[in-house]
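Engineer: Structural data only, the sequence is not supplied:
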């Protein structure tokens, strides 16, 4: 039981019993026959320009848009997955005010022992350890002293872990992508609504300093009417994917033998969706994707991997570069790119354009009227004093990796949980940012044919509401 403040409205969000939710889930899944074909849609296709789609599954609970956390003095976190990502993130959770790490879970016991030692060194009680096989997270989720389950495991496990956490009455934060199939995304949306638990895609790039500055400038009208944006995950991962030690097994590389589309759209999509208030006044309605031949990983293997390595049995189909065009209900265009198989410098592109000018990142540069009139890029840092987000003004040098965005993400999440605030993003955002994984694959197979993006909000997107551009709590 958490220490929710008496009279806090969050008490009204207590979850239903696990048995009742399981019974409803089974009936709904059987009735809807959810799969790649059940794409969802919008009830206002004619007025928004959205394509005609199959009917959106009926809502089974109540919307989670605008629903606050229950207020609590301490956030009790359980860590599931303690590889490269989880091992780094536990340090940040331990550095946060009002946060306790109460349980750690990984099938590799040495990783749980290392994590438990970190907790003790931070001055907290020794956490419970779950290292008894691939499904021990299920026992962890049954604990009564956990408020948030943090998931940093291979992609194909995210859905089951998020589902189990919510069925046991826990809020859950998942590293990207949220799930790998549309029916899984719909089930997480439905479970969040029925259990009244938040299921969040923990998209750290939304908290980058440049991203948050562009966000505030966009919302202040500096770009005029927004027209287009772009985001990407262009990151040469060939060496890491063939490394025998970096990942726990070849799980990430094996996805390149299964899908052809954008495997990791969230880092690019999340920030641009924030700029454009996607799910908060606009929505993504369709995606058209194109992919190059899959040559990069095979060429790298030929040059760097010895004969007899198990990877020589693999056939790669994932496009070396995918390019997707997302159309919004307001007619805006978002370009997404993905390339982890060829040599190139790191870039998330991170671009935004409107009727008054444009910003482009990598390197950061800007051109806005009436500030600039010489057709030359200008210094983006000139806008820092006025438009840096309050998180970056209060944490000018945050700890942790990725330039501090990881720390600010979990600081803000746990702050919202302690103060009983609405989270900066919700299950609808996570599902929308992840939908390009299966849909880009389907579009590439259909030679670029547009694929409808479901309206996971079921119409709530028409209502303007706060998001990442938060106000500093009093």
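Structural biologist: Now that the structure is in, tell me what you want to look at. This structure is a prediction, so every number in the text was calculated from the model and none was measured.
Engineer: can we go C-alpha only for contacts and neighbour counts from here?
Structural biologist: Fine.
Engineer: what ranges do the strands span in the stretch 151-300 of the chain?
Structural biologist: Secondary structure of the stretch 151-300 of the chain, counting by DSSP state E, counting those that start in this stretch: strands at 171-174, 199-201, 226-234, 284-291.
Engineer: Take those strands and lay them out in CSV including mean neighbour count and distance to residue 77.
Structural biologist: Shown next, in CSV, are the strands of the stretch 151-300 of the chain (neighbours: other Cα atoms under 10 Å; distance: least, Cα to Cα, whole Å):
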stretch, mean neighbour count, distance to residue 77
strand 171-174, 25, 10
strand 199-201, 28, 14
strand 226-234, 24, 29
strand 284-291, 25, 33
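Engineer: and the comparison structure, right after this:
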């Protein structure tokens, strides 16, 4: 296929929107038999996939944080509870944010971290030889530049959602992870919510039969938050997130809803997304929010108030994903599974319904007649079911997660699993191909809608290896290795905290000198 030639020809065709509407995405594609097909770049010679990538054990995990706003600051707070971890550096565009996050370490009795700020402050942090992991929580358009620089310097990266916004960025992250043999994980916390983790465990044990349909969403009225997002300067009236919604079409925040469903459906572990089609409303509310802040009429607000994407898989299953951050409504991720033996549903209320055969298989003696799955289990039977099928991850982290918090505790579980896998040298719970599949709905959905909702082939981001692994699974160390690592973690953290008082005295003196020098320089001006 001559993608470049076809792409340029299609650009000039009448069926496409004007060039200004298409400017957001530029990955080569062609239309074949009524379906949009994007280019899949060949894997360079000698480069291998990173399915089940296991890297050297990191008994003491040394981490640097880049982006300390809404998400990043609380991440630092939570990581202060992780034993066997040393926070080496804190970076944000705004220096005061790095300073504020450093105070969390003081409060936790930990030594101070080195501070970095400015447009490219992250580069010095990524270049440090004593950092293993870069935790990235910047605005969406800076996720990939930071991750790219970190991986080029041999660091593992954990990137907030959505980690990549278009196919150019997605393929760049895939190639870097494969070339450098480093982990590139998207921080999709909703895969660690309690209901979703238990539903995954139930599905893996066959409780729902074949899961044939799933729904996921991000339905969250962001009206209270638009003005809280970072603004570059006084001329920035929208903040980065509303500005992004104004410029870009497609499901730009699909991962919260899609991630847990994709894991349950074993995507690139025996099944894969093959085709999607997207449809959106026009912008009724979004454009008004932009106009109110800009003070003038806006004619090109790209993001529809609601975007609906339908995905079909190789095994003949279907997933629906919805994005709506504009309309007033209760928060919902729409988590819904339909299986051949029963269903699971999280919003607006949690419930599981199973046919009689599934209840018998589960060993649950029902306290009432559920008419072969026509009613949700009552509280007593749900409690019995959850107890029997509790995810081992919840069993391990539940108490501490509820104490530390972070979206009810799922953020802490996510952190803990990341630390656990890196310390034990195990494959992470999410790999770069998960990131690619879940983030691809932005550009692929936009292509579909810009072509009157035409089907779009979803690339095989594994480039031929989607069926190598049979079934999604979490990796675990042996009980003996867990106990030894937990002991070492605690001993390291006790010793680390013993150095904190002296380290803070030295740090405070250095900061006082720096501030005095800045004040003196300012006075001369």
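Structural biologist: All right, it came through fine. Predicted model only: the values in this text are computed from it and were never measured.
Engineer: Report the TM-score for the pair.
Structural biologist: Remark: TM-score between the superposed chains equals 0.85 [TM-score structural alignment, normalised by the length of the first structure]; 428 aligned residues with a Cα RMSD of 2.4 Å.
Engineer: picking up where we left off before, can you put the strands of the stretch 151-300 of the first structure in TSV and add distance to residue 310 of the first structure?
Structural biologist: Formatted as TSV, the strands of the stretch 151-300 of the first structure follow (distance: least, Cα to Cα, whole Å):
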stretch	distance to residue 310 of the first structure
strand 171-174	30
strand 199-201	33
strand 226-234	26
strand 284-291	26
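Engineer: right, and those strands - which one's nearest residue 80 of the first structure?
Structural biologist: strand 171-174 (9.7 Å; Cα to Cα).
Engineer: tell me, that closest one lands on which residues of the second structure?
Structural biologist: Using TM-score structural alignment, strand 171-174 of the first structure corresponds to residues 156-159 of the second structure.
Engineer: aligned partner of residue 322 of the first structure in the second structure?
Structural biologist: Under the alignment (TM-score structural alignment), residue 322 of the first structure maps onto residue 307.
Engineer: Its match - nearest residue in space that isn't next to it in sequence?
Structural biologist: In this structure, residue 307 of the second structure finds its nearest non-sequential neighbour in residue 280, 4.2 Å apart by Cα to Cα, 6 or more residues apart in numbering.
Engineer: Can you tell me the residue that sits opposite the one you found in the first structure?
Structural biologist: So residue 280 of the second structure corresponds to residue 291, using TM-score structural alignment.
Engineer: show me what contacts its match?
Structural biologist: Residue 291 of the first structure makes contacts with 260-261, 319-323, 444, as judged by Cα atoms under 8 Å, 6 or more residues apart in numbering.
Engineer: among those, which two are most distant?
Structural biologist: Maximum pairwise distance in these, criterion Cα to Cα, is 12.6 Å, between 320 and 444.
Engineer: Give me the more crowded residue out of these two.
Structural biologist: Using other Cα atoms under 10 Å, the more surrounded residue of residue 320 of the first structure and residue 444 is residue 444, with 25 against 22.
Engineer: Need the counterpart of that one in the second structure.
Structural biologist: Under TM-score structural alignment, residue 444 of the first structure pairs with residue 449 in the second structure.
Engineer: So for stretch 417-425 of the first structure, what gets flagged as buried?
Structural biologist: 417-425 (16 or more other Cα atoms under 10 Å).
Engineer: nearest to residue 301 of the first structure, of those residues?
Structural biologist: Relative to residue 301 of the first structure, the closest of these is residue 425; by Cα to Cα it sits at 39.4 Å.
Engineer: In the second structure, what sits opposite the closest one in the alignment?
Structural biologist: Aligned counterpart of residue 425 of the first structure in the second structure: residue 430 (TM-score structural alignment).
Engineer: Relative to residue 118 of the second structure, how far out is that match?
Structural biologist: Distance, residue 430 of the second structure to residue 118 of the second structure, using Cα to Cα, to the nearest Å: 30 Å.
Engineer: swap in residue 138 of the second structure?
Structural biologist: Distance, residue 138 of the second structure to residue 118 of the second structure, using Cα to Cα: 13 Å.
Engineer: ok, the match of residue 280 of the second structure to residue 460 of the first structure distance?
Structural biologist: 33 Å.
Engineer: Relative to residue 415 of the second structure, how far out is the nearest residue to residue 106 of the second structure once chain neighbours are set aside?
Structural biologist: In this structure, residue 106 of the second structure finds its nearest non-sequential neighbour in residue 112, 6.7 Å apart by Cα to Cα, 6+ apart. Relative to residue 415 of the second structure, residue 112 of the second structure is positioned 20 Å away (Cα to Cα).
Engineer: Those two: which is more packed in?
Structural biologist: residue 112 (26 against 20).
Engineer: need the contact list for the equivalent of the more buried one over in the first structure.
Structural biologist: Using TM-score structural alignment as the criterion, residue 112 of the second structure maps onto residue 126 of the first structure. Going by Cα under 8 Å, 6+ apart, residue 126 of the first structure touches 102, 116-117, 119-120.
Engineer: Point out the ones among those that are inside helices.
Structural biologist: Of the contacts of residue 126 of the first structure, the ones assigned to helices by DSSP state H are 116-117, 119-120.
Engineer: Give me the outermost residue of the first structure relative to its centroid.
Structural biologist: Centroid-distance maximum for the first structure: residue 374 at 38.4 Å, with Cα atoms, centre = their mean.
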